[in-house]
Each structure stands twice: as C-alpha cells, then as structure tokens.
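*Asks:* with the sequence up front, the predicted model follows.
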Amino acid sequence: MVGEWQASIAPPQMADWVTIAACLVAAAMSMRAAARGTSAAFERHFWQFAAGLLVLLAINELLDLHTLITIAGRTHAKAFGWYGAHRAAQYAFVIALSGVAAMAGLAILWLTRRADHAVRLAVVGFAFIGLFALLRAASFHHLDDFLGGRTFRIDWSSVPEMVGIGIVASAAAIYPRTPDMDAS
C-alpha cells in the first residue's frame, strides 16, 4: 500500500512549491493578525487557528497526504472485497462530508457574526479551499481532467486553492490594529 505513495511532491512542480509558499506566507500573516488584533480573544484565537490550518495545508501539499489516504482507502476496499462498490461508498462519503461541511460552515458563520469583517472574509477563503478539497475528494473525473490539464502553460490544478489562500492572506492583511497600536 505505502509503496505506491511517496512522502514528497511527485513529480515536483513549481505550482506545488508556490502553493506551499503561499500557505506559509498566509500563515505568517495570520499570526501577525493575531498578534496585532483587538482585545477580542475569539478573533485572536481565530487567526491562530487559521495559521495552524494553513501550515497543515502546506504540510499536506508537501507530503501528498491526501494521496496516501486515497491509496489506503483503495487498498482497504480491495482487501475486504467491496472495491466493486467503491463508487457508491465514495458517493456516500462525499454526501456525508458535504453535510458536515455545510453544518460546520453555518456554525462558523454564526460564531463570527459579530467578528470583524476581515475574519468573515477569511472564513470565505477557507470555505473556498474547503469546497475545492471537497470536489477533489469526490474525484469527479471531469474536474480532474480540467484542473489537471495545462492550458496556455498554466497548471490549473492549484488555481482554486491559491484563490482561497489569497483571500485568507488578504483578510489577515486588512485585519485592523488595536486603537492603542494606531496611536503609537
């Protein structure tokens, strides 16, 4: 099982390294937002959580962990004789994951209803990243064909993820300083 997976970017592509760098820059910007933020503990914790999540995304991109999970699932399905029904299991997984994501999204929107607009914008960025990850988890071949292909020498597979990361980074950049910090 693990023989099919390599703990590295395989094959190395510039888009992967750019995505990793973008995640790490956005994580640093999120930590900066947490440090300069208001006295609201929730917002400070939100930005710290955002930074941690972005670091985890960078690690996943570097180690290709989502491929390892896919290989493990395929191996399990073959070993226990239900690989022939893997599409139905995949469909049920995506539906369940979509439901959980929708409920989590609504909960997060409710929790951030009084937060600064930059926090809510970051939530939109993470929702964009999450939607893209959900679509990839569904393994829609049409999406894979489009995103995996190259048009005009652009690797489209990282564009949706980069947009979400960019939204989070932009939100961290516009997050306001405390009034005491602006006076100094």
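*Replies:* All right, it came through fine.
*Asks:* from now on I want contacts and neighbour counts done on CA atoms only, so please keep to that.
*Replies:* OK.
*Asks:* tell me where the protein has helices.
*Replies:* Applying DSSP state H to the chain gives helices spanning 14-36, 41-63, 65-79, 86-111, 117-138, 141-148, 159-174, 179-183.
*Asks:* want to compare, so here's the second one:
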Amino acid sequence: MDWSQVNWQPQIGDPHFMGWVTVLVYLGCAILAFKLSLNATHCFKQHIQKQRTFWGVVAFITLLLAINKQLDLQSLLTEIARTLAKEQDWYDKRRKLQRIFVIAVAFTGSTTALLLALYYRKIIMINALALLGICFVIAFVVIRAASFHHMDHLLNQYIAGVRLNWAFELIGLALISANAIRRLNKNTRHRASVD
C-alpha cells in the first residue's frame, strides 16, 4: 500500500467545545467504571468477579473511545480502506462493501451482546443500562467509521440547537454513567450497613 496516498495526519479530531465535553464524559465513564471494577461488592458473592470484569471491560472500552475521540483513529481506518480500494480497483464497489460491513458489524455486535448477556446473565439486570449504553456508543462509532455520506449528513443535523452527532454519542454515555453511579451508590450503602 502506498502510504503517501493516505490523507490523514494525527491531530485533534474535535477541537470545538462539544468535542472536548464528549471526551470528558468518556473519561468520566471510564473512571466510574474503573472504580466499580475495583470495588464491586453489592452483588451476589459468587458473581462479584464477573461484576468486576464487566466494569473493567467498560472502563477499557470507554478509555479507548476517549482517546479515539480526539485522535480520530476511525478516520485513519477509513482512509486506509479508501486507499486500498483505489489501489486494488474496487473503489467503485465501495457502497456494496459498506453495506456488507455494516451488516457484518451489526451481526457481530448483536451476537457479542447476546453472548455477554448469557455469560453475565446473573448480573445483567443490574448492569442493563451500561450494556445498552456500550452497544449504543459502539454502534455509533462503527456507523460513523463506515462513513456513509447520508449518515454523515443526518448526524450533522441540528435539532433544537443540538447536533444529532452529540446526542447519539452522549445518550450511550449517559446510560453507562447512570448505571455506574447507581451501582456505586448501592455499594456505598451496602458498605455502610455492614459497618
């Protein structure tokens, strides 16, 4: 592959106010999840390790997405795919391949969510909002990375002064945060009642 054809340079991806707010929210989610991964107590005793693992994975994912938010790494992947498509002469078929990519990602994401729900079935009800939030955020990132022009157009629309891009991303993060805060509060109350 000819790397000189890749039109990407490391830079701040969203240098505006809401971009930085979103990064801070991602970091806040990562901190809350990390805290829960260390202090998961208010759960069935045999499931505490699953609870810790679950929140450790959430912390890792949200930290990676915080870094990605400003480094714009999905744009690098899109540029690499575009360059390869042009070099290997399948650029004209990119729309069909984008559809296949989105279907494959949707299938993989759904299957992964189902497997996680089965594995964590004993603790899923107390973490359902976080799981839904993670699925929401990852779906948003993947759709954004697929770079469909009509999706980009939709996500850049404003409703009541709020860009849909911000709303979609922040809704998932709000779900994760709400679940984490609720779990932390229950852990605190549980420790207080034990003392």
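*Replies:* Ah, there it is. Worth saying up front: this structure is predicted, and the values here are computed from it rather than measured.
*Asks:* would you list the helices of the first structure in JSON lines and tack on mean neighbour count and distance to residue 8 of the first structure?
*Replies:* Output for these, formatted as JSON lines (neighbours: other C-alpha atoms under 10 Å; distance: least, C-alpha to C-alpha, whole Å):
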{"stretch": "helix 14-36", "mean neighbour count": "20", "distance to residue 8 of the first structure": "11"}
{"stretch": "helix 41-63", "mean neighbour count": "19", "distance to residue 8 of the first structure": "5"}
{"stretch": "helix 65-79", "mean neighbour count": "15", "distance to residue 8 of the first structure": "9"}
{"stretch": "helix 86-111", "mean neighbour count": "14", "distance to residue 8 of the first structure": "26"}
{"stretch": "helix 117-138", "mean neighbour count": "19", "distance to residue 8 of the first structure": "19"}
{"stretch": "helix 141-148", "mean neighbour count": "13", "distance to residue 8 of the first structure": "18"}
{"stretch": "helix 159-174", "mean neighbour count": "21", "distance to residue 8 of the first structure": "19"}
{"stretch": "helix 179-183", "mean neighbour count": "9", "distance to residue 8 of the first structure": "42"}
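*Asks:* and the ones you listed as JSON lines, adding distance to residue 6 of the first structure?
*Replies:* As requested, those are exported to JSON lines (distance: least, C-alpha to C-alpha, whole Å):
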{"stretch": "helix 14-36", "distance to residue 6 of the first structure": "15"}
{"stretch": "helix 41-63", "distance to residue 6 of the first structure": "8"}
{"stretch": "helix 65-79", "distance to residue 6 of the first structure": "8"}
{"stretch": "helix 86-111", "distance to residue 6 of the first structure": "23"}
{"stretch": "helix 117-138", "distance to residue 6 of the first structure": "19"}
{"stretch": "helix 141-148", "distance to residue 6 of the first structure": "19"}
{"stretch": "helix 159-174", "distance to residue 6 of the first structure": "22"}
{"stretch": "helix 179-183", "distance to residue 6 of the first structure": "47"}
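*Asks:* nearest to residue 5 of the first structure, out of those helices?
*Replies:* Closest approach to residue 5 of the first structure among those (C-alpha to C-alpha): helix 65-79, 5.9 Å.
*Asks:* counterpart of residue 41 of the first structure over in the second structure?
*Replies:* The alignment partner of residue 41 of the first structure in the second structure, by TM-score structural alignment, is residue 49.
*Asks:* same question for residue 30 of the first structure.
*Replies:* Structural alignment (TM-score structural alignment) places residue 30 of the first structure against residue 33 in the second structure.
*Asks:* what's near enough to touch that match?
*Replies:* Residue 33 of the second structure sits next to 55-56, 58-59, 180 when contact means C-alpha atoms under 8 Å, 6 or more residues apart in numbering.
*Asks:* residue 3 of the first structure is nearest to which of the helices of the first structure?
*Replies:* Checking those against residue 3 of the first structure by C-alpha to C-alpha gives helix 65-79 as the closest, at 9.7 Å.
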